[in-house]
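Asks: have a look; sequence and predicted model below, questions after that.
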Amino acid sequence: MDSQANRRLITIRNHLRTLPNEFGIKRCPCKVISASEAAQLVPSNAAITISGFVGSGHPELLVNAVRERFEQCGQPRNLHVFNVAAVGDGKGRGLGKLATKGLVTRYTFAWSGLSQEFLQLAKEGAITAWNLPLGVMAHLLRDVAARRPGPITKIGLGTFVDPREQGGKLNGPSQADAVEVVSLGGEEYLWYKAPAKIDVALLRGTTADLHGNVSFERESLLTDALNQAMAAHNSGGLVIVQVERLVAPGTLHARLVHLPGAIVDKIVVAPAELHRQTITMAGHDASLTGEIRAPASHIQPMPLDERRIIGHRAMLEISRPHCIVNLGIGMPEGVARMVATHGQAQIPHALPAHLTTEAGMFGGFPAGSASFGAAHNADCIVPCATMLDFYNGGGVDMACLGAAEVDQEGNVNVHSFPGRQPGCGGFIDISQAAKEVIFAGTFTTGGLKVAVEDGKLRIIQEGRSRKFKRRVSEKTFAASSAKGRRILYVTERAVFRLREGEGIELTEIAPGIDLERDILAYMPFRPLMKDVKVMDKRCFML
């Protein structure tokens, strides 16, 4: 903790001690402590949960303090971290601070794409790790709070989290089972086992009063902080919340308070540099929190490249007004930009469309990169677990998700491939429940260069890696879960669709592309082909 923050804390404590007790009110012990004091409260062998989503809502001061204490005295040790979508910047900041041998020995997560340090430890055998669907992780923490045995759901059947596949295990079959197949009413479900308890929740909010009530008015997401707090409290554990400011008791409006002081044990005030709205971004964007609505004029058209072609073609699948759309991280982010810049001209019959993210955003313009999950000018912000209830129940009309590998049966892998192991995130929840699914990605990857000339696509340089495989290494989407839904695979040069029980069918080719030279030569299998059309020419025009 820096000296300025320490002086500020001492001043606050001294002020509290000298306040007159004019009304004879019995004061509670002060909940405001330093980050180093908070770190000392985390015991060894604890099950802990930490708030955040990709780049937002991370209690960086608290996490750093736990790591610093471990380096100083070797405590705490052997932590089991439960995380929904690990925050990081890919350069050492974020949850990856805890990824050091001895400090954490078990890691259960949905997505860790920007905190690859944990995955490296898993590869080395230094930690035991389980990768489970994002909705499962959110609901699992809620079930700890409610003392239920854990989520029982069809989400994950036939994928790598199915125990008949890998069971979500990163270290091999010898590690403990986190998932079981159960039968209810003659139907198969997966039971994801909830941990017995959560010992500590390290969370983050905006403003706390001196009784521990916490509001989130300057946070871009609610994440799962409330469920995490309840899980720890109901386990007899500790709830520690990092905030940016303190106010007097009774000054926070009840409708603003997201974490009630009744379940918050300690408050730590963080300096601005360790309480960024997004971990990679200095400053504050009020349009991500609902404080203001930013003008849409700052959204610039995408350059006419492969990302725009894919985003454009996916956008054209939005076919009716008030369609509820989910957009994944990466390539699908281009759909939002295309809707903003070209939607009114090209799909006016389908507007308005309601864009959403699994982090809890309804409406607005979804943010990208490390701010993924949040949205500019959102209509509504709900907790992640609530949004996944909606998603799992079929609330999404159309989803656009990424694709790292696709095989001849139509299975897709996004969670584990050469060089990266980001985890499945919300991919399984969304792809198994959305009414229509578009898997978006370039045809090859790693150095691909294309050009659009006179409305025709030309491949300048092929990517080093081929995305279409005879069989994917692991299944994040199982083609067997299609159940009559429309499933498309959109690339910059071709569009495929799933024919259940038969495989994938080539349905569209970009103008200027040669079938044999540019498509079939880079596929280890021959797709079904019946009525191949030319992709919409608008996708190749400014």
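Replies: That came through, no problem. No experiment lies behind these values; they were computed from the predicted model shown. Numbering: from 1, shown residues only.

Asks: only C-alpha atoms for contact and neighbour calcs from this point on.
Replies: Fine.

Asks: run a quick neighbour tally on K91.
Replies: Counted by other CA atoms under 10 Å, the residues lying close to K91 total 12.

Asks: sorry, wrong one. I was asking about I267.
Replies: Using other CA under 10 Å, I267 is surrounded by 32 other residues.

Asks: what about it, which SS state?
Replies: strand (DSSP: H, G, I helix; E, B strand; the rest coil).

Asks: buried residues, the host helix or strand of Y391. List them.
Replies: In this structure, Y391 sits in helix 384-392 according to DSSP states H and E. Residues C384, A385, T386, M387, L388, D389, Y391, N392 are the ones in helix 384-392 that count as buried (16 or more other CA atoms under 10 Å).

Asks: likewise for stretch 117-131?
Replies: Residues E117, F118, L119, L121, A122, A126, I127, T128, A129, W130, N131 are the ones in stretch 117-131 that count as buried (16+ other CA under 10 Å).

Asks: and stretch 40-48, end to end?
Replies: The straight-line separation of the ends of stretch 40-48 (CA to CA, to the nearest Å) is 14 Å.

Asks: buried residues in that stretch, which are they?
Replies: Buried residues in stretch 40-48, counted by 16+ other CA under 10 Å: V42, P43, N45, A46, A47, I48.

Asks: A strand includes the third one, no?
Replies: No - with three-state DSSP as the criterion, N45 is located in coil rather than a strand.

Asks: of the buried residues of stretch 117-131, which pair is most distant in space?
Replies: Among these, the pair separated by the greatest distance (CA to CA) is A126 and N131, at 16.0 Å.

Asks: one more structure, for comparison:
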Amino acid sequence: MIDKTVASAAQAVADIPDGASLAVGGFGLSGNPIALIEALLAQGTSDLSIVSNNCGVDDWGLGVLLNAKRIRKMTSSYVGENKEFERQFLSGELELELTPQGTLAEKLRAGGSGIAAFYTQTGVGTQVSEGGLPRKYDGQGGIAIASPKKDVRTFDLHGEPREFVLEESITTDFALVHALRGDRHGNLVFNKSARNFNPLAAMAGRVCIAQVEELVEPGELDPDSIHLPGIYVHRIVEVGTGIEKRIERRTVSVSEGA
């Protein structure tokens, strides 16, 4: 039996070195692998290049690594509610590769599937394909690094010629993901919207580390209910059902007559 469990989050991330690239699951604050992120913070790993939909908020999620100046580059589709993210980017302290959300998802999936690149209509006719998007500022309002021009080709789609831009896939040294439950073989089940980027991030990492709220024995998960097969997961750590979960903006409806 292949038992992929490790005893703690600290043990799970212990070999992630300075300068590593990471794919991290989560959308907003949903499905963030916070125990693994905090373990990475505690061990002092720095100069990280991280691929994730967003960078958490100032005091939670990937924002805790950002605040500690541990992140060199973010590849994201959404800057979001993080003021420190904005400050570091505009001051030239942080490199940012801003990527359309669907394209980012497909770049991760393609990387995990062994596909080097793909063509998409998203971004054609914009700076995404034409280049010139600021990736890093020089701290004085100028652009230190700009996005490159990408290959654009015309393909026939539904009998109509259309332009497509070439996007390279993404693979990373490690992946950090959060799941509702998993078994010792690494098979994972995600909970509703917390599924988001987690399976895609897991696929893209050469070494995938999963934190799960509940660890079960092999055979306890219904095969038809497994969202990510264990072939993509290399380490799994149980963090318990009481782990903190945050909401960026709590919105409630007003009842009639209130």
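Replies: Great, that's in hand. Quantities reported herein were computed from a predicted structural model and do not represent experimental measurements.

Asks: so which of the buried residues of stretch 117-131 of structure 1 are in helices?
Replies: Members of these lying in helices (criterion: DSSP state H): E117, F118, L119, L121, A122.

Asks: list the contacts of whatever residue of structure 2 lines up with the fourth one.
Replies: Meaning L121 of structure 1. Mapped onto structure 2 by TM-score structural alignment, L121 of structure 1 lines up with Q88. By CA atoms under 8 Å, 6 or more residues apart in numbering, the contact set of Q88 of structure 2 is L94.

Asks: rerun at 10 Å
Replies: L66, N67, K69, L94, E95, L96, K136, Y137, G139 (CA atoms under 10 Å, 6 or more residues apart in numbering).

Asks: ranges for the helices of the stretch 101-250 of structure 2?
Replies: Using DSSP state H, counting those that start in this stretch, the helices of the stretch 101-250 of structure 2 run over residues 101-112, 127-130, 198-204.

Asks: tell me the most buried of those helices?
Replies: With neighbours taken as mean count of other CA atoms under 10 Å, those reach their highest mean count in helix 198-204, at a mean of 29.

Asks: which bit of structure 1 covers that one?
Replies: The aligned range for helix 198-204 of structure 2 in structure 1 is 225-231, by TM-score structural alignment.

Asks: for that stretch, give me the average deviation versus structure 2.
Replies: Aligned to structure 2 and superposed, stretch 225-231 of structure 1 gives a mean residue distance of 1.9 Å (mean CA distance after the TM-score superposition for structure 1).

Asks: that stretch: how far from the chain's middle?
Replies: Distance of stretch 225-231 of structure 1 from its chain centroid, counting by CA atoms, centre = their mean, to the nearest Å, is 18 Å.

Asks: one more: stretch 228-236 of structure 1?
Replies: Here stretch 228-236 of structure 1 shows a centroid-to-chain-centroid distance of 22 Å under the convention CA atoms, centre = their mean.

Asks: go on, stretch 128-148 of structure 1?
Replies: 14 Å.

Asks: likewise for stretch 238-258 of structure 1?
Replies: Centroid separation between stretch 238-258 of structure 1 and its chain, computed with CA atoms, centre = their mean, is 25 Å.

Asks: got the end-to-end distance for it?
Replies: 17 Å.

Asks: flag every buried residue along that stretch.
Replies: Here stretch 238-258 of structure 1 shows L238, V239, I240, V241, Q242, V243, E244, R245, L246, L252, V257, H258 as buried, counting by 16+ other CA under 10 Å.

Asks: so of those, which two are at opposite extremes in space?
Replies: Greatest spatial distance among those (CA to CA): L238 and L252, at 22.7 Å.

Asks: do you know which of the helices of the stretch 101-250 of structure 2 lies nearest F164 of structure 2?
Replies: Ranking these by their distance to F164 of structure 2 (criterion: CA to CA) puts helix 127-130 first, at 9.1 Å.

Asks: what's that closest one packed up against?
Replies: Helices and strands touching helix 127-130 of structure 2, by 3 or more CA pairs under 10 Å, 6 or more residues apart in numbering; DSSP states H and E, are strand 160-168.

Asks: what lies in contact with the strand it packs on?
Replies: For strand 160-168 of structure 2, the surrounding residues in contact (CA under 10 Å, 6+ apart) are 103-104, 106-108, 110-111, 115-125, 128-130, 149-157.
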